[in-house]
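1. need coordinates for the below:
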Amino acid sequence: MKEFVVYTLMRVVLFVAAFAVVVGIMALLLDGRYNLFWSVILAFLISGVASYFLLDRQREAFARRVEARAARASAAFEERKAREDSD
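-> Next up, the predicted model:
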């Protein structure tokens, strides 16, 4: 669970930072005005690409945690199934 929270918070921070940069650049280039819709779209794209490279370690930790949990659930299911078959 910790890995999920850390990864999610880092993605949110990355999006907010990308949004601030996009709005700042748009405001500079467009004489103080910016389009909120396009700012959000650009921030999503930029933060998505950046997270692929910058958050690789956190994503891998989260994936390992999910895989271990799935393996435990599968083993427990197989154990219950074997116990049911023997009864």
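2. use CA for all of it now, contacts and neighbours both
-> Fine.
3. which other helices and strands contact the longest helix seen in the chain?
-> Looking across the chain with DSSP state H, the single longest helix is helix 56-86. In this structure, helix 56-86 makes packing contacts with helix 2-29, judged by 3 or more C-alpha pairs under 8 Å, 6 or more residues apart in numbering; DSSP states H and E.
4. one more, for comparison:
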Amino acid sequence: MKEFWVYTSLRIVLFLASLAIIGGVWALVGGDVLWLWVIVASFLMSGMGSYFLLNHQREALARRVQTRAEAMTSKIEEMRAKEDVDDDV
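-> Below you'll find the model as predicted:
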């Protein structure tokens, strides 16, 4: 679960930084800030940034999820095989 929280926290920080940068630049340049467009642009900017900047954390999360899924699958197969043995008796 550590990988999930690290990745999620970094995504939130990246979004808030994008929001501050875009909102600040918009306020300096235009004066009247349209927050809906600032939020949309921040989502786009943080999404593109996370694709490149958070690649390592995303891969670590994916490996963790895959490992847990494989462990769960092997447990299910083990239980299924055990039920088949019990049914034959």
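5. superposing both, give me the TM-score.
-> The TM-score (TM-score structural alignment, normalised by the length of the first structure) is 0.97; 86 aligned residues with a C-alpha RMSD of 0.5 Å.
6. which residue numbers in the first structure does stretch 34-45 of the second structure align to?
-> Mapped onto the first structure using TM-score structural alignment, stretch 34-45 of the second structure spans residues 35-46.
7. in that stretch, which of the residues would be classed as buried?
-> Residues of stretch 35-46 of the first structure classed as buried by neighbour count (16 or more other C-alpha atoms under 10 Å): 39, 40, 42, 43, 44, 46.
8. stretch 62-76 of the first structure now?
-> Going by neighbour count (16+ other C-alpha under 10 Å), the buried part of stretch 62-76 of the first structure is 62, 65.
9. how close does that stretch sit to the second structure?
-> Averaged over the aligned pairs, stretch 62-76 of the first structure sits 0.2 Å from the second structure after superposition, using mean C-alpha distance after the TM-score superposition for the first structure.
10. same question for stretch 8-27 of the first structure.
-> Counting by mean C-alpha distance after the TM-score superposition for the first structure, stretch 8-27 of the first structure comes out at 0.3 Å.
11. neighbouring contacts of that stretch?
-> 32-34, 39-40, 42-44, 46-47, 50-51, 55 (C-alpha atoms under 8 Å, 6 or more residues apart in numbering).
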